[in-house]
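Please work out how this folds:
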Amino acid sequence: MTADISRAMELKPVGVVRSPIKDRDAMPIWGVDAQLDIFEEYEEALTGIDGNSHLILCCWLHEADRKVLKAVPRKISTSLPEQGVFSLRSPSRPNPISVTIVKLLRRYGRHLFVSGADAIDGTPIVDIKPYQAGMDCVFSAKNPDRTQKVRKMLPAEYKESLIHEGYNFHGERCIGLALAVRMAMVANLLLGCDLRSDDVCIVIGKNHCVSDSLIGITGARLGSGRLLYNLRPKLKQSSADSYSIFSQDKAIVFRFKKFMKDFDGVIECDVNDIFDIEVI
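So this is what the prediction gives:
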């Protein structure tokens, strides 16, 4: 039966990725802007694609080692424990197919311009599908605890991962997202655990953008009991807009000291310039 299935399988590239990255070791963890050149004979397959903001890009990682069965997430840290490639997003695997969500910036004929592509220049495209939020997004999905993984990350890398997670949920790279990222970095340091853990809850405040971004970063939901609107009685009440990230034995309360109007300014400034922080 296996031999019959193998003979029936046949993959043909439908296009190629034109990327500024030539070496896979130089690929940023969150991808780059790239051009997807679809072959002329498949141009009609692009009909109707323009109405989608995001696409599922499937590529064949032609330079990958197909003999690898276990690996470490090397872009995070080579000291993390080795795992099977089916539990990782490593490019090296028996069938090196990559599945990436990219943002469609614009289309020109059979050429698609996207952001977030993690394929090097010349990578064959296997397929393109529309990303459907109602079908493809499982916000309540669970993954193994990331505490050790986060501890191995450089602060700049962790910051970028938080920006990515908050942006994916909120949809805007705004001041509120930047403020939520700074809160999350402080909370991770003081709580010492993965902020998506079942033991971590958040209390959202008045700013919708900050609240949205905190939900995206922590995965907190009303249904899981991890998302709250009002401060618990043990937390100091204040007329100022406040937010809290807490576990069973510690709570960090953030109150705006100064609401800066520049995304990069919020991301790079001293955290004490923008928040009064209370640890309870």
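
use CA for all of it now, contacts and neighbours both
Noted.

Work out the gap between the helix or strand hosting residue 267 and the centre of the chain.
With elements taken from DSSP states H and E, the one containing residue 267 is helix 263-268. Centre-to-centre, helix 263-268 and its host chain are 19 Å apart (C-alpha atoms, centre = their mean, to the nearest Å).

List the buried residues in it.
266-267 (16 or more other C-alpha atoms under 10 Å).

Quick check: chain neighbours aside, which residue is closest to residue 245?
residue 202 (4.5 Å; C-alpha to C-alpha, 6 or more residues apart in numbering).

To compare against the first, here's the next sequence to fold:
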Amino acid sequence: MELSPIGLVHSSIHCRTDMPVQGVDAEIEIFLDYAGALAGVEENSHLILVCWMHEADRDVLKAVARKVSDDLPEKGVFSLRSPVRPNPLSISVVRLRGVRDGRFLLLENVDLIDGTPVIDLKPYQTGWDCVFSATGHDRTDKIRKMSPGEYRAGLIREAVNYHGELCPGVAVAVRVAEAAARVLERDLAVPQVSVTLGGDPCITDALIGITGARPGNRRLRCQGGTRYVFSGPGKEAVFYLGAVPESVDAIFAAEEASLFDCRVRSPVQLIEK
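Below is the predicted model:
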């Protein structure tokens, strides 16, 4: 088996321990011999980036998701996205922002250090590569160990991946999701959480992307208006939204009380409802 690098990652991050969970903006240099293979690449908003994590330990079979917390349970590396693995291939979906000089790709969400060899590029195709109904492990313990900033960054990425852009409606949805996760004390994507959505299409898109709720899995209802409801085991968080500010930055800086009124229903109140 022979692998020949087609390019290199140029990143501001030089040490693996300094890499943010969500990655950073970076540039991929494609070597001159392979520049012709980029014809048409700019027609895609996202690419599948395959790289070789040259500094990774290849002798580890079990690890901990240490970027989140050292206190998380150890798992087999095939059930983690850790760089340590027998064959340290990195496969990630990145946003393409542009092409410079015919062979330099400007990318977002690149979680690879400077100098990482690039093995391959493929166009990301929603109909083939997106499995929205896919399920994974319960992330509740992981979320509890995240900093508020890390959790917000993850929510933003999930929301934007589904909606397409970070607009004021998405920002409000992220603030609502933060509060709902705190009230219900669990990952909002677990099957035990259902969502009733209001009428704002951007907020609706974002909350579907964050929760994975759909009519088909019986976790999603729509009622219109300005009320949004998150229901979990024995507890329900009801959000009444105010006017949506026009600035994303203002929404993320605002006090929750200025964005929405949250009312929590207890098990007794749910039975009486």
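
what's the TM-score here?
Superposed pair, TM-score by TM-score structural alignment, normalised by the length of structure 2: 0.94. Supporting alignment: 264 aligned residues with a C-alpha RMSD of 1.2 Å.

Regarding the residue nearest to residue 245 of structure 1, what is its secondary structure?
What DSSP: H, G, I helix; E, B strand; the rest coil gives for residue 202 of structure 1 is strand.

Map it onto structure 2.
Matched by TM-score structural alignment, residue 202 of structure 1 corresponds to residue 195 in structure 2.

before we move on, what about residue 268 of structure 1?
Per TM-score structural alignment, residue 268 of structure 1 is aligned with residue 253.

Near the alignment partner in structure 2 of residue 73 of structure 1, how many other residues are there?
Taking TM-score structural alignment, the alignment pairs residue 73 of structure 1 with residue 65 from structure 2. Neighbour count of residue 65 of structure 2, defined by other C-alpha atoms under 10 Å: 17.

Identify the residues contacting the match of residue 202 of structure 1.
Neighbouring residues of residue 195 of structure 2 by C-alpha atoms under 8 Å, 6 or more residues apart in numbering: 213, 219-221, 228-231.

before we move on, what about residue 155 of structure 2?
With contact taken as C-alpha under 8 Å, 6+ apart, residue 155 of structure 2 is in contact with 174, 177, 210.

quick one: which of those has the most company?
residue 174 (27 neighbours).

In structure 1, what residue corresponds to that residue?
Aligned by TM-score structural alignment, residue 174 of structure 2 pairs with residue 181 of structure 1.

Specify the local secondary structure of that match.
Reduced to three states with three-state DSSP, the structure at residue 181 of structure 1 is helix.

Was I right to think it contacts residue 164?
No. Using C-alpha atoms under 8 Å, residue 181 of structure 1 is not in contact with residue 164; the gap is 9.7 Å.

Okay, strands next: where are they in the stretch 151-280 of structure 1?
201-203, 227-228, 242-246, 251-256, 275-279 (DSSP state E, counting those that start in this stretch).

export those strands to JSON lines and tack on distance to residue 35 of structure 1?
Shown next, in JSON lines, are these (distance: least, C-alpha to C-alpha, whole Å):
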{"stretch": "strand 201-203", "distance to residue 35 of structure 1": "39"}
{"stretch": "strand 227-228", "distance to residue 35 of structure 1": "40"}
{"stretch": "strand 242-246", "distance to residue 35 of structure 1": "40"}
{"stretch": "strand 251-256", "distance to residue 35 of structure 1": "41"}
{"stretch": "strand 275-279", "distance to residue 35 of structure 1": "41"}
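
looking at those, which is closest to residue 139 of structure 1?
Residue 139 of structure 1 lies closest, by C-alpha to C-alpha, to one member of those: strand 227-228, at 13.6 Å.

what distance separates stretch 69-89 of structure 1 from the middle of the whole chain?
18 Å.

Also stretch 183-202 of structure 2?
Relative to its chain's centre, stretch 183-202 of structure 2 lies at 16 Å (C-alpha atoms, centre = their mean).

how much space between residue 84 of structure 2 and residue 16 of structure 2?
Note on residue 84 of structure 2: its distance to residue 16 of structure 2, by C-alpha to C-alpha, to the nearest Å, is 11 Å.

So for those two, which sits in the more crowded spot?
When residue 84 of structure 2 and residue 16 are compared for neighbours, residue 84 comes out ahead with 21 against 16, by other C-alpha under 10 Å.

Do I have it right that residue 81 of structure 1 meets residue 72?
Yes. The pair residue 81 of structure 1 / residue 72 is scored as a contact, 6.3 Å apart, by C-alpha under 8 Å.

Which one's more surrounded, these two?
For residue 81 of structure 1 and residue 72, the more surrounded residue by other C-alpha under 10 Å is residue 72, and the numbers stand at 18 against 11.

I'd like to know how far that one sits from residue 111 of structure 1.
Applying C-alpha to C-alpha to residue 72 of structure 1 and residue 111 of structure 1 gives a distance of 35 Å.

Map residue 156 of structure 1 across to structure 2 for me.
With TM-score structural alignment as the criterion, residue 156 of structure 1 lines up with residue 149 in structure 2.
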